[in-house]
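[1] Test case, fold it:
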Amino acid sequence: MARPLPTIVFFAGAFADPSCFNRLAALFNDAGYPTVYATALSLNPSDPADITTAKDAQHAREKVLLPLVEDENKEVVVFTHSYGGVVGGAAAAGLSKSARKAEGKKGGGVIGLLYLVGNIVCEGETLLQAVGGAYPPFIKENNPSKGLAIIDPVMEILYNDVDISLKAEMEAGMIPNALAAFETPSGPPAWAEPEFNGRRTYLKTINDQCNPLFLQDMWLQKSAVEWETVDIQTSHCPFISRPAEVADICVGIFKRWAE
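    Here you go, the predicted model:
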């Protein structure tokens, strides 16, 4: 019997429902890869003051990663976008397949980390610190209410290479996010673990207006671990503008990790 292909677990960025990955997930499914969406508590919460980065990560770990790895014995690829890099990185800590095997644990584990312009933060660091300590002008704080934020203008910052016919859909998809998610510290990240040496890939979005290239390069250098990097000439959200290109790149990487 052929070995099952790994499950791809998507961690969306802030301000976005995980359904933003639907186009890309469908292409992964067509290639034989099951997909699962993690959710973040910080996405339009009823009480923004109750949100922390750690709670986002713990929620994803308990509700998504642990059931896949421990209960279903699945091999997993953690796929993160933007703020999803903070959540997915912390949620996957200690869950590499090689570490679990060394500990005598049966079943699955995380076999690789794919960051699509994912935010890289160190243990104890906040995302706000990682972007320089001040919010960029397109982050509208305390909007639409205290403790929440949105991005405006949406198209210029997130989707500057997306067909203009999708403008209404993209703007309608802007969901308020808790500011506390960006202002509370992260736990230990999986990417810092040696078990992921040779199993970290970072897709750099060269024309990104949200996380500019200089920030991406700074995060990679600061991480002090080795990443495979791939440059794509896109905006912040190529899973919307060029999903087939992203899928082709990723499937090639997944195949190597599953060998």
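[2] Only C-alpha atoms from now on, for both contacts and neighbour counts.
    Noted.
[3] Quick one: end-to-end distance for stretch 38-56.
    Using CA to CA, to the nearest Å, the end-to-end distance of stretch 38-56 comes to 10 Å.
[4] buried sites along that stretch?
    38-45, 48, 51-56 (16 or more other CA atoms under 10 Å).
[5] Then stretch 203-221?
    203-213, 215-216, 219-220.
[6] Run the chain-centre distance for it.
    Distance of stretch 203-221 from its chain centroid, counting by CA atoms, centre = their mean, to the nearest Å, is 14 Å.
[7] distance of residue 27 from residue 77?
    To residue 77, residue 27 is 15 Å away according to CA to CA.
[8] More neighbours: which of these two?
    For residue 27 versus residue 77, the count of surrounding residues by other CA atoms under 10 Å is larger for residue 77: 24 against 17.
[9] Please name the residues that touch the more buried one.
    When contacts are counted by CA atoms under 8 Å, 6 or more residues apart in numbering, residue 77 touches 6-9, 110-114, 254.
[10] In strands, which of the residues you listed fall?
    Members of those lying in strands (criterion: DSSP state E): 7-9, 110-114.
[11] Make JSON lines out of those residues and add neighbour count and distance to residue 63.
    Formatted as JSON lines, the ones in strands among the contacts of residue 77 follow (neighbours: other CA atoms under 10 Å; distance: CA to CA, whole Å):
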{"residue": "7", "neighbour count": "23", "distance to residue 63": "15"}
{"residue": "8", "neighbour count": "24", "distance to residue 63": "15"}
{"residue": "9", "neighbour count": "23", "distance to residue 63": "12"}
{"residue": "110", "neighbour count": "30", "distance to residue 63": "15"}
{"residue": "111", "neighbour count": "23", "distance to residue 63": "19"}
{"residue": "112", "neighbour count": "30", "distance to residue 63": "19"}
{"residue": "113", "neighbour count": "29", "distance to residue 63": "19"}
{"residue": "114", "neighbour count": "28", "distance to residue 63": "20"}
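[12] Could you export those as TSV, including distance to residue 226?
    Shown next, in TSV, are these (distance: CA to CA, whole Å):
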residue	distance to residue 226
7	24
8	22
9	22
110	18
111	16
112	13
113	12
114	13
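[13] wait, which of the residues you listed is closest to residue 95?
    Residue 95 lies nearest to residue 110 out of the ones in strands among the contacts of residue 77, by CA to CA, at 5.8 Å.
[14] Next, the second sequence, to be compared with the first:
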Amino acid sequence: MASKPDIVFLPGAWHSANCLDKVVPLLTAKGYTTYAHTVKSVGVPHVTVQDDAAYIRDEILEPLFQKDRRVILVVHSYAGTPAAPAIKQLHVKDRKAKGQPGGLVGIIYVTSYLFSSAGFGAVEREAKIQGLGTFGSINIEEDLIYPREDLEFFYGDVDEEMAKATLSTLKPHSLSALLTDIEEYGYREASYGGCRAYIKCLKDTPIPIMFQNHMIESSGVTWETRELDTGHSPFLSQPEQLSSTINELIQGFKI
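    From the prediction side, this is the model:
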């Protein structure tokens, strides 16, 4: 790779971009221009996964592309769901063929959902709501789901003081974003062959390793995979290891 691409990093449900404050400087130190963004559905009711996808595509990525920037998109947890439709036809190869500047040169999912509706797929609304109850407290009238407040769920291997501080910053998440389905999966496009990766977290509680493996195997495409011996939040528990793994994957991408 002649010059290093920019990195855009998106955390998942309930989490704001500041939860990435430990890993972003490490990626910057490796020579990347790195951006952290919060998905639109954090703290805002009635935002759908399609709204998040449009936000990622039009308001986060497109401004960089207009500057002719080459970008790696890194997504964690829920952020992988809207990312799937958002990245359709955004690879630099596809954009160049249409005479457009910039584009994605790779995607990295970090213990992230590859399927619609936070992994529940096309099932009935009530079944989805019941499943989402595992993750927090649901208020249907407000169209919000509040995160679980026990530290072990998200932050089992994170320093307790840091875990408490992060938990205090979490916001309720749009319930609609977790109930609406996606039908487009940009990562399946041939252009992403050789530049799509999945980082598994072996001790993850919200997305157990068996489910991570199932999603990868059922995705219909080949992923370059790595394993971290961490829980759901490696950007807090092992930021050095996460940043090194991301760097290694990018260096190996076939662009």
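[15] So which of the buried residues of stretch 203-221 of the first structure is the closest to residue 149 of the first structure?
    Distance to residue 149 of the first structure, by CA to CA, is smallest for residue 210 among those, at 14.6 Å.
[16] What about residue 188 of the first structure, how many residues nearby?
    21.
[17] so it makes contact with residue 93?
    Yes: with contacts counted by CA atoms under 8 Å, residue 188 of the first structure reaches residue 93, the gap being 6.7 Å.
[18] can you tell me how far the most centrally placed residue in the second structure sits from residue 177 of the second structure?
    What sits nearest the mean C-alpha location of the second structure, by CA atoms, centre = their mean, is residue 75, with 2.2 Å. Residue 75 of the second structure is 16 Å from residue 177 of the second structure, where distance means CA to CA.
[19] Residue 224 of the second structure now?
    28 Å.
[20] Please say which of those two ends up with more neighbours.
    Using other CA under 10 Å as the criterion, residue 224 of the second structure and residue 177 rank with residue 177 on top: 29 against 15.
[21] Now do the same for the more buried one: its match in the first structure.
    Using TM-score structural alignment as the criterion, residue 177 of the second structure maps onto residue 181 of the first structure.
[22] how about its match, what does it touch?
    Residue 181 of the first structure is in contact with 42, 51-53, 56, 127, counting by CA under 8 Å, 6+ apart.
[23] go again using 6 Å as the cut-off
    Listed by CA atoms under 6 Å, 6 or more residues apart in numbering, the contact partners of residue 181 of the first structure are 52-53.
[24] repeat for residue 203 of the second structure
    Taking CA under 6 Å, 6+ apart as the test, what residue 203 of the second structure contacts is 230-231.
[25] so how far is residue 9 of the second structure from the residue nearest to the centre of the second structure?
    6 Å.
[26] got the contacts of residue 77 of the first structure as TSV, with distance to residue 85 of the first structure columns?
    Output for the contacts of residue 77 of the first structure, formatted as TSV (distance: CA to CA, whole Å):
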residue	distance to residue 85 of the first structure
6	19
7	17
8	14
9	12
110	15
111	16
112	13
113	9
114	9
254	18
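[27] Is it correct that residue 201 of the second structure is in contact with residue 230?
    Yes: with contacts counted by CA atoms under 6 Å, residue 201 of the second structure reaches residue 230, the gap being 5.3 Å.
[28] quick one, strands of the first structure?
    Listed in chain order, the strands of the first structure (DSSP E) span 7-11, 35-37, 75-81, 109-116, 139-141, 148-151, 177-178, 200-205, 228-232.
[29] got those strands as CSV, with distance to residue 250 of the first structure columns?
    Listed next are the strands of the first structure as CSV, based on distance: least, CA to CA, whole Å:
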stretch, distance to residue 250 of the first structure
strand 7-11, 10
strand 35-37, 13
strand 75-81, 10
strand 109-116, 8
strand 139-141, 30
strand 148-151, 28
strand 177-178, 28
strand 200-205, 9
strand 228-232, 10
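[30] what stretch of the first structure does the longest helix anywhere in the second structure fall on?
    Ranked by residue count and defined by DSSP state H, the top helix of the second structure is helix 239-252. Helix 239-252 of the second structure corresponds to residues 243-256 in the first structure, going by TM-score structural alignment.
[31] Mean per-residue distance, that stretch versus the second structure.
    If you overlay the two and look at stretch 243-256 of the first structure, the average distance to its match in the second structure is 1.0 Å (mean CA distance after the TM-score superposition for the first structure).
[32] that older thread, from residue 138 of the second structure, how far out is the residue nearest to the centre of the second structure?
    In terms of CA to CA, residue 75 of the second structure sits 24 Å off from residue 138 of the second structure.
[33] Ok, residue 10 of the second structure next?
    23 Å.
[34] cool, residue 151 of the second structure as well?
    Taking CA to CA, one finds residue 151 of the second structure at 19 Å from residue 138 of the second structure.
[35] More neighbours: those two, which one.
    Taking other CA under 10 Å, residue 151 of the second structure and residue 138 do not tie; residue 138 has more neighbours (21 against 15).
[36] Aligned counterpart of residue 119 of the first structure in the second structure, please.
    Using TM-score structural alignment, residue 119 of the first structure pairs with residue 113 in the second structure.
[37] Could you count how many residues lie near that match?
    Residue 113 of the second structure has 27 nearby residues by other CA under 10 Å.
[38] Next, the contact list for it, please.
    Applying CA under 6 Å, 6+ apart to residue 113 of the second structure gives the contacts 77-78, 80-81, 119.
[39] ok, the match of residue 177 of the second structure to residue 217 of the first structure distance?
    According to CA to CA, residue 181 of the first structure and residue 217 of the first structure sit 23 Å apart.
[40] Out of the contacts of residue 113 of the second structure, name the ones that lie in helices.
    The helices, defined by DSSP H, take in 80-81 from the contacts of residue 113 of the second structure.
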